[in-house]
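Asks: quick one, structure for this:
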Amino acid sequence: MRGSVHSKGSLLLTAWRAPVARPTMDIDLAGKTNNELEDIRSLVGEVCEFATEPDGIEFTAASIEVQRIKEDAEYEGVRVRFNGALAKARIPMQIDIGFEDVIVPRPVEIEYPAMLEFPPPVLMAYPKETVVAEKLEALTVLGLLNSRIKDYYDLALLARLYPFDGNLLAEAIRSTFRHRGTAIDATPVGLTEAFSADPARAVQWRAFVRRSRFESESGLDLDLDEIVAQVRRFASAPLSATAREDAFDLKWRLGGPWA
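Replies: Model prediction:
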């Protein structure tokens, strides 16, 4: 399965050793195979039956259910549900697989941290640049209607913890927006005060923080306007440069600024 899918989504924050990873209810993957339901069922079934170190968890291939998601969207995906078990505890699993997206600069090999003293699994995954580019494209398209509050958390965390090469990030932005048919906006509504001041979004953000149980020491239990300001500080320069079709030769060091 390793060459057939690439890991993406919030689970990558754990792989990148982020000290404060948000909880998630599913596994997000990018499919590099065809999206026929029976082929996906077979692929996940092989993983369920793959022999690993005896960690006590069992996955039941016979329980696999597959269905299409985003039926009317340009980029159709597949949702897979199946059951796991640890002793008498039932563990419902969900995998969402998207298709057709571009990955810039290229997929990277990661070691996913193991909870027990077993060798870490080695996976192919999105680079950080594509993660950022896809989230910026989503907040550009959705504007004031954006309810993907978790994306703002992810972007703020990425900006705080990791360095970025401006040229690589700009290329990921250009490629992602072009592939999805989205015009690059130097100042998308989703990064303005009009968005962060919206009462409905503020309520969603507070609910997200409460569910996620962030510690005050993490610096991420801020008001939405502060989080949006952090993301704007990180994203405005590369968005502006790519919107003008200019080169972006700057570097982002931990916490910024671009220099």
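Asks: when you work out contacts or count neighbours from here on, use the C-alpha atoms and nothing else.
Replies: Noted.
Asks: wasn't residue 97 part of a helix?
Replies: No. Read with DSSP: H, G, I helix; E, B strand; the rest coil, residue 97 is strand and lies in no helix.
Asks: need the contact list for it.
Replies: Residues counted as contacts of residue 97 (CA atoms under 8 Å, 6 or more residues apart in numbering) are 28-31, 77-79.
Asks: now it, nearest residue through space, not along the chain?
Replies: Leaving aside its sequence neighbours, residue 97 sits nearest to residue 29 (CA to CA, 6 or more residues apart in numbering; 4.7 Å).
Asks: distance of the one you found from residue 84?
Replies: 19 Å (CA to CA, to the nearest Å).
Asks: looking at these two now, which is surrounded by more residues?
Replies: When residue 29 and residue 84 are compared for neighbours, residue 29 comes out ahead with 21 against 17, by other CA atoms under 10 Å.
Asks: host element of that one?
Replies: Secondary structure assignment for residue 29, by DSSP states H and E: strand 27-31.
Asks: likewise for residue 171?
Replies: helix 166-179.
Asks: how far does the strand or helix carrying residue 208 sit from its chain's centre?
Replies: In this structure, residue 208 is located in helix 199-212 according to DSSP H and E. Remark: helix 199-212 is offset 19 Å from the chain centroid, using CA atoms, centre = their mean, to the nearest Å.
Asks: following up with a second sequence; could you model it the same way so I can compare the two?
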Amino acid sequence: MRRASKHPAATSLVLRGSLVTRALCGQGRPAADVDYLISGPFDAVRLAEFATEIARLPDDRVIMDVVSTDVIWAETAFPGLRVQLLGQDLRGDAQMFQVDFAYGDPLGQPPALLRIPEVGPVLACQAETLWAWKLHGLVEFGPGRWRAKDLYDLHLLGTRVALNHHLLPALVALAFRSRDTALDTLDDVRTRAAWGMSSSNARKWRAFQRTYGVDLDVLEARQSVRVQLERLLPALLLQELRVEAQIK
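Replies: Next up, the predicted model:
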């Protein structure tokens, strides 16, 4: 990230994901990778060259090499490139990690500078946009297939960040519309008493807690998200009606 911020094309990169959540909330799960949204048409060859250019920029803490690059989500309208890198610090300790570059997700808000520890200010998606994307992620894979990290991040953003609720309806509608997902897919998480209570869901949450050291009950996380949704719902339905009227 330090290297990327020094690249002449740094303004084409917008940081998103768990690193942004941690910086905004002051806590969160450790980042497994670095996630960027990148502007411009998708070009896997040029993007691989771009990643290599970033890795070769000087840094006084870590030596870095690109190990592999792979196109991801190629079958969708949101392709990307996953870059596996090997980093080695000045003591000789080495570690593999990955950076994902994604295309196509619409930004309903302009990116803003966000200070990342040990990196400095970087362009990042704003909290409301991240919350909208996370909400879509919660229903993206269908009933019962929600990801614990999405529920947890929604809880953190909703309870630790002063979200602008005037902006959220349009941003949520945009996130769902861009992925051809109906807003009524939220009904299950909003209203079903047994949501998240199956044995498989309980195992999923416990595994997430163990992995990331999370001391939060799934019901507490669910309730905080439901409170946010109920606050949002009237304006969200109105936003949907406006969009349908424009389409017609």
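Asks: TM-score for these two?
Replies: After superposition, the two chains reach a TM-score (TM-score structural alignment, normalised by the length of structure 2) of 0.85; 231 aligned residues with a CA RMSD of 2.1 Å.
Asks: what about the following helix or strand past the strand holding residue 29 of structure 1, how far off from structure 2?
Replies: Per DSSP H and E, the first helix or strand lying C-terminal to strand 27-31 of structure 1 is helix 37-48. By mean CA distance after the TM-score superposition for structure 1, the fitted helix 37-48 of structure 1 averages 1.4 Å away from its aligned residues in structure 2.
Asks: start and end residues in structure 2 for helix 37-48 of structure 1, please.
Replies: Against structure 2, the aligned range for helix 37-48 of structure 1 is residues 44-55 (TM-score structural alignment).
Asks: may I see the buried residues of that stretch?
Replies: 44, 47-48, 51-52, 54-55 (16 or more other CA atoms under 10 Å).
Asks: tell me the spacing between residue 136 of structure 2 and residue 187 of structure 2.
Replies: 12 Å.
Asks: tell me which of the two has more neighbours.
Replies: residue 136 (23 against 11).
Asks: so that one sits in a strand?
Replies: No. Counting by three-state DSSP, residue 136 of structure 2 falls outside a strand, being helix.
Asks: ok, now which ones touch the residue nearest to residue 97 of structure 1?
Replies: 5-9, 95-98.
Asks: and stretch 108-115 of structure 2, which residues are buried?
Replies: Quick answer for stretch 108-115 of structure 2 (16+ other CA under 10 Å): 108, 111, 114.
Asks: tabulate the residues you listed (CSV), appending secondary structure and distance to residue 244 of structure 2.
Replies: Shown next, in CSV, are the buried residues of stretch 108-115 of structure 2 (DSSP: H, G, I helix; E, B strand; the rest coil; distance: CA to CA, whole Å):
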residue, secondary structure, distance to residue 244 of structure 2
108, coil, 18
111, coil, 27
114, strand, 35
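Asks: so can I have CSV of those residues showing distance to residue 124 of structure 2?
Replies: Shown next, in CSV, are the buried residues of stretch 108-115 of structure 2 (distance: CA to CA, whole Å):
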residue, distance to residue 124 of structure 2
108, 13
111, 5
114, 6
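Asks: for residue 128 of structure 2, grab the count of nearby residues.
Replies: 24.
Asks: can you show me the strands along structure 1?
Replies: For structure 1, the strands defined by DSSP state E occupy 5-8, 27-31, 57-69, 77-86, 89-99, 108-111, 122-125, 164-165, 251-252.
Asks: longest helix of structure 2?
Replies: helix 218-247 (DSSP state H).
Asks: could you list every helix and strand that that one packs against?
Replies: helix 148-160, helix 168-178, helix 187-191 (3 or more CA pairs under 8 Å, 6 or more residues apart in numbering; DSSP states H and E).
Asks: under the alignment, what does residue 89 of structure 1 map to in structure 2?
Replies: Match for residue 89 of structure 1 (TM-score structural alignment): residue 93.
Asks: check contacts around residue 44 of structure 1.
Replies: 1, 61, 64.
Asks: return a selection command, for use in ChimeraX, containing the buried ones of those residues.
Replies: Only the buried entries of the contacts of residue 44 of structure 1 go into this ChimeraX selection, using 16+ other CA under 10 Å:
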select :61,64
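Asks: and in structure 2, which of the contacts of residue 44 of structure 1 remain?
Replies: For the contacts of residue 44 of structure 1, no aligned pair is still in contact in structure 2 (both residues aligned by TM-score structural alignment, their matches' CA atoms under 8 Å).
Asks: out of the contacts of residue 44 of structure 1, flag the one nearest to residue 122 of structure 1.
Replies: For those, the residue nearest residue 122 of structure 1 by CA to CA is residue 1; the value is 11.4 Å.
Asks: burial count for residue 164 of structure 2?
Replies: Neighbours of residue 164 of structure 2 (other CA under 10 Å): 10.
Asks: re the thing from before, which other helices and strands contact the helix holding residue 171 of structure 1?
Replies: Looks like helix 166-179 of structure 1 contacts helix 128-142, helix 224-243 (3+ CA pairs under 8 Å, 6+ apart).
Asks: if we go to 6 Å?
Replies: If contacts are counted by 3 or more CA pairs under 6 Å, 6 or more residues apart in numbering; DSSP states H and E, helix 166-179 of structure 1 sits against helix 128-142.
Asks: structure 2: matching residues for the helix it packs on?
Replies: By TM-score structural alignment, helix 128-142 of structure 1 lines up with residues 127-141 in structure 2.
Asks: list the buried residues in that stretch.
Replies: 127-140.
Asks: stretch 21-32 of structure 1 now?
Replies: So stretch 21-32 of structure 1, judged by 16+ other CA under 10 Å, has buried residues 21-22, 26-32.
Asks: between these, which is closest to residue 52 of structure 1?
Replies: Of the buried residues of stretch 21-32 of structure 1, the one sitting nearest to residue 52 of structure 1 (CA to CA) turns out to be residue 27, at 19.3 Å.
Asks: corresponding residue for the closest one in structure 2?
Replies: Looks like residue 27 of structure 1 aligns to residue 34 there (TM-score structural alignment).
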